[in-house]
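Asks: following is a predicted model, sequence given first.
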Amino acid sequence: MYVDKDFTHGGNIYKASEELNIPKSEIIDFSANINPLGPSKKGVRGVKKSLKTIVNYPDPNYVQLKKSLSKYYLTEPDNILLGNGAIELIYKYTTLKKGGRALIPAPGFVEYEKALLSNGWDVSYYSNKNDIVLDAVDVVFICNPNNPTGSSYSTEFLISLLERSKNRGIDLFIDEAFIEFSSYKSLTDQIINFDNLYILKSLTKFFAIPGLRLGCLLTTNIGFINAFYNKLVPWSINSLAQEYIIPALRDKVYIKKSKKYIKRERVYLYRELSKFKFLCVYASQGNYIFFKVLDNRDIMLKLKESGILIRSCSNYNNLDSTYYRVAVKKRVLNKKLLKILSSSSPSLDTL
């Protein structure tokens, strides 16, 4: 059981505000991987226009929302299962499948393990693609790009894995929460060919709405889809999330600008972090950079004293307290992070 494990996430500005005795607005949160450009203005206008509708229940069938998502992901509306954030859908999958044997990445998103263990699954781990052995397993979880490392798998490898998995009756659960930030292609077009494929999408990361919560799971597995709707909680998606995402999905200027901006700032932040000799920095396809501190500096504490939060990766499998992840943010904030690391690093040594 997982009772002694730490499944803490980043992004807790509320706790940091209390500890530092400063307003939440003054905290710079590099621990949460959200689009640094913020929400789509068209989406925000949609929310503002719909505020009067909060006196009504949301559409229980999410007809317009599913139509918009189907156009964006180029799949049929019936293939889209909605959740109040992507995490809810991880739990829905692990609950409805009623236990089995799962193979998950280590390191990888901590909620895979928590959801699986809480629903009676046996969990084993792999650290790279060569460790993915399809023996005595019912599902393989893939995070593409990986959280927290930012590494990715090629389309060719994933399709090969899909084919081998299908022949053995094994599900492939691919988390594409950060795929829009990467140069890699989504596998959404493959769900029509593989009913053992489940693709998780987080609308909160790229479209910058973690406070509204919205995610979806794409699959053509009829048995799972029926089970999902048989256990569906009514009105789990709030009306404001729907009114935001529908116009945001059509905001081509915002989408293009976001992808271009993240690519540029990721290159910049990776390059500048790599100049610090006390860091080992890893290339990333996500909107975040993963690195290891090579000595005993407590950079997390030093940054926190300046109102900057970063993500300790100590609670990820196969990692320890020397590993960290920082989000790619706007240039002025990235420079502030770098400045504090640069100016403070000589005094960060602890005995």
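Replies: Yep, it's here. Numbering: from 1, shown residues only.
Asks: switch to C-alpha atoms for all contacts and neighbour counts from now on
Replies: Noted.
Asks: going along the chain, name the strands of the stretch 201-350 of the chain.
Replies: If DSSP state E, counting those that start in this stretch is used as the criterion, the strands of the stretch 201-350 of the chain fall at 215-218, 279-282, 288-293, 308-309, 311-312, 323-327.
Asks: export those to a markdown table and tack on mean neighbour count and distance to Lys166?
Replies: What follows is these, written out as a markdown table (neighbours: other Cα atoms under 10 Å; distance: least, Cα to Cα, whole Å):
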| stretch | mean neighbour count | distance to Lys166 |
| --- | --- | --- |
| strand 215-218 | 24 | 17 |
| strand 279-282 | 17 | 33 |
| strand 288-293 | 22 | 32 |
| strand 308-309 | 24 | 42 |
| strand 311-312 | 22 | 36 |
| strand 323-327 | 23 | 34 |
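Asks: dump the ones you listed to a markdown table, plus distance to Ile87.
Replies: Shown next, in a markdown table, are the strands of the stretch 201-350 of the chain (distance: least, Cα to Cα, whole Å):
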| stretch | distance to Ile87 |
| --- | --- |
| strand 215-218 | 8 |
| strand 279-282 | 26 |
| strand 288-293 | 19 |
| strand 308-309 | 22 |
| strand 311-312 | 18 |
| strand 323-327 | 19 |
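Asks: between these, which one is nearest to Lys336?
Replies: Among the strands of the stretch 201-350 of the chain, strand 308-309 comes nearest to Lys336, with 9.2 Å by Cα to Cα.
Asks: A further structure is provided below for comparison with the first:
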Amino acid sequence: MTVHIPVLPANATDFELALAAVLDPHARLADAVEAIRAADHAPPVPFLPYLVWEYGLGEVSPYVPNIFALLAEGVRWQRVRSTRAAIDRALTWLGYAGTLEWQPTRRRWWNGVQLALGRFRDAEEPDLDRIEGLMGLSLPFRSDFLRGHRDYDVRAAETGWTRTSACMLSDWSGARLHAATIAPHRQNAWAPKWSFGREWLVDQAATQADLTALGVWVEPGAGSPLWSSLTVPWAGDISHWTDSADVIRRRAIATALDGRRCWVRFEDTTGIIGHARARVRAVAAAVGGEYRVAGQDWTCRTDSPTAVLVSTLTRFGDGFSAGAGRTATRMGLLFDAAPIDGLKPAIPWAGPDVLAGGLLVEDPPAPDRLVAETACAIPFGRTVREQVRFLLRL
């Protein structure tokens, strides 16, 4: 309860004391003043929009879903606005963190800023829209938010700080969500890019059914370690008489698959989403190899391979159609398919109905399936490249 403290001096006359008592509003407004004070510390829900207006946080409210967090931290954010601390505080409202990188002063766009997010984004919308808006409001007015990235970061090339192509041979990786930035004071600036990458691995033994469908199955040597116990074609073979039957068998299978035309097909519950062109390589485990898969280094080997690596990297926007991204629930390998007439033979992405041919595995009583077909959950997006690898061990 508010304590009433008289403010008249000790030498006040009786008339002044009586006049002060008559005009004192404490008796009428004490309860209302106390209610206002309580509401300021724990405001009721109907008061919240007015407090946002009173604190001058209206321009931030479209990007912060939690209005309680906005009121609790918004004033502190205003005090450090246009600093790194403001960006760190704003990102925490959305559950993110990141590291800022300013462009070198030698660049024409020296005032550009890039953001390396601390984790993969939850969703393109509305998360990336909100981050763009908060970055535009938190940065100094002279700075432009150019790009955010996580796990896929390909930079523009420089050639010794020369003027070759204005010091840039290409551009940063990424895709834009909007034609213009959504920050109110950035309407004439370019929208920032977003560049994300994810890895998916299928690690399994190559089955007899899959290799038979591909025409590369070689029967084991019935327990014999000798090369003479295998039935493999000798034309073009590079085996030595000292090699074991197991080494020769793996080499024959891997050599037949190395470099073969292959696509990774993605499907959801409604049908085929598309096909991504893949690379097939015979590999063996080796320290410092070209590939890092399943926590191990692998190198291309055709003399003593132990596995076949099939890898693909989708482009930004692949699998994103009809205004919404699709989620693949199954994927597998489609060998020996080719684009239909009228399409370039080296297209990196093929839709559901633009490939002809392709080998399927007869798997009765189930319908024919793809090679190494497996369940998955890959949500495609406009700002992410999906790297899919199949490690088929021999």
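Replies: Right, received. Where do you want to start? Predicted model, so just to flag it, every value in this text is computed and none were measured.
Asks: work out the TM-score between the chains.
Replies: TM-score for the superposed chains, counting by TM-score structural alignment, normalised by the length of the first structure: 0.20, backed by 132 aligned residues with a Cα RMSD of 7.3 Å.
Asks: re earlier: for Arg271 of the first structure, which of the strands of the stretch 201-350 of the first structure is the nearest?
Replies: strand 279-282 (8.9 Å).
Asks: any idea which of the strands of the stretch 201-350 of the first structure gets closest to Leu249 of the first structure?
Replies: Nearest of the strands of the stretch 201-350 of the first structure (Cα to Cα): strand 215-218, 13.2 Å.
Asks: who does that closest one touch, helix- and strand-wise?
Replies: Contact analysis of strand 215-218 of the first structure by 3 or more Cα pairs under 8 Å, 6 or more residues apart in numbering; DSSP states H and E lists strand 80-83, helix 86-96, strand 197-202, helix 203-206 as its packing neighbours.
Asks: returning to what we had before: what's the closest of the strands of the stretch 201-350 of the first structure to Leu203 of the first structure?
Replies: strand 215-218 (5.3 Å).
Asks: just checking, Lys66 of the first structure touches Tyr73?
Replies: No. Counting by Cα atoms under 8 Å, Lys66 of the first structure does not reach Tyr73; the two are 10.2 Å apart.
Asks: more neighbours, the two?
Replies: Ranked by neighbour count (other Cα atoms under 10 Å), Lys66 of the first structure and Tyr73 place Lys66 first, with 22 against 17.
Asks: sorry, back to before: so which of the helices and strands packed on strand 215-218 of the first structure is nearest Pro247 of the first structure?
Replies: Once these are compared by Cα to Cα, helix 203-206 is nearest, at 12.9 Å.
Asks: and that closest one, what does it pack against?
Replies: Secondary-structure packing of helix 203-206 of the first structure (3+ Cα pairs under 8 Å, 6+ apart): strand 215-218.
Asks: related to what we said a few turns ago, mind putting the helices and strands packed on strand 215-218 of the first structure into a markdown table with distance to Asp175 of the first structure and mean neighbour count?
Replies: Shown next, in a markdown table, are these (distance: least, Cα to Cα, whole Å; neighbours: other Cα atoms under 10 Å):
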| stretch | distance to Asp175 of the first structure | mean neighbour count |
| --- | --- | --- |
| strand 80-83 | 14 | 21 |
| helix 86-96 | 9 | 19 |
| strand 197-202 | 5 | 24 |
| helix 203-206 | 12 | 24 |
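Asks: how about these in JSON lines, adding distance to Leu309 of the first structure?
Replies: Output for those, formatted as JSON lines (distance: least, Cα to Cα, whole Å):
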{"stretch": "strand 80-83", "distance to Leu309 of the first structure": "28"}
{"stretch": "helix 86-96", "distance to Leu309 of the first structure": "22"}
{"stretch": "strand 197-202", "distance to Leu309 of the first structure": "22"}
{"stretch": "helix 203-206", "distance to Leu309 of the first structure": "18"}
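Asks: helices of the second structure, start to end?
Replies: Here the second structure has its helices, by DSSP state H, at 14-23, 26-41, 48-54, 67-79, 84-93, 129-138, 208-213, 245-257.
Asks: for the shortest one, could you pull out the residues that count as buried?
Replies: In terms of neighbour count (16 or more other Cα atoms under 10 Å), helix 208-213 of the second structure has its buried residues at 210-211, 213.
Asks: likewise for the longest one?
Replies: For helix 26-41 of the second structure, burial by neighbour count (16+ other Cα under 10 Å) applies to no residue.
Asks: what helices or strands is the biggest strand by length in the second structure leaning on?
Replies: Assignment by DSSP state E gives strand 271-285 as the longest strand of the second structure. Under the contact definition 3+ Cα pairs under 8 Å, 6+ apart, strand 271-285 of the second structure sits against helix 245-257, strand 262-268, strand 296-300, strand 307-313, strand 349-350.
Asks: in a markdown table: the ones you listed, plus mean neighbour count and distance to Met331 of the second structure.
Replies: Converted to a markdown table, these look like this (neighbours: other Cα under 10 Å; distance: least, Cα to Cα, whole Å):
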| stretch | mean neighbour count | distance to Met331 of the second structure |
| --- | --- | --- |
| helix 245-257 | 22 | 19 |
| strand 262-268 | 24 | 5 |
| strand 296-300 | 18 | 23 |
| strand 307-313 | 24 | 12 |
| strand 349-350 | 22 | 14 |
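Asks: list the contacts of the closest residue to Thr94 of the first structure other than its chain neighbours.
Replies: Distances taken as Cα to Cα, 6 or more residues apart in numbering place Leu116 nearest to Thr94 of the first structure, at 5.7 Å, with adjacent residues excluded. Counting by Cα atoms under 8 Å, 6 or more residues apart in numbering, Leu116 of the first structure makes contact with 91, 94, 99, 102, 122-123.
Asks: tell me the SS of Arg45 of the first structure?
Replies: helix (DSSP: H, G, I helix; E, B strand; the rest coil).
Asks: got a list of what the residue lying closest to it once chain neighbours are set aside touches?
Replies: Sequence neighbours aside, Tyr244 is the residue nearest to Arg45 of the first structure in space, at 7.7 Å (criterion: Cα to Cα, 6+ apart). By Cα under 8 Å, 6+ apart, the residues touching Tyr244 of the first structure are 42-47.
Asks: re the thing from before, quick one: closest of the strands of the stretch 201-350 of the first structure to Leu20 of the first structure.
Replies: It's strand 308-309; of those, that one is closest to Leu20 of the first structure (Cα to Cα) at 10.6 Å.
Asks: does anything pack onto the closest one? Which helices or strands?
Replies: Using 3+ Cα pairs under 8 Å, 6+ apart, strand 308-309 of the first structure is in contact with strand 28-29.
Asks: what helices or strands is the strand it packs on leaning on?
Replies: Using 3+ Cα pairs under 8 Å, 6+ apart, strand 28-29 of the first structure is in contact with strand 308-309.
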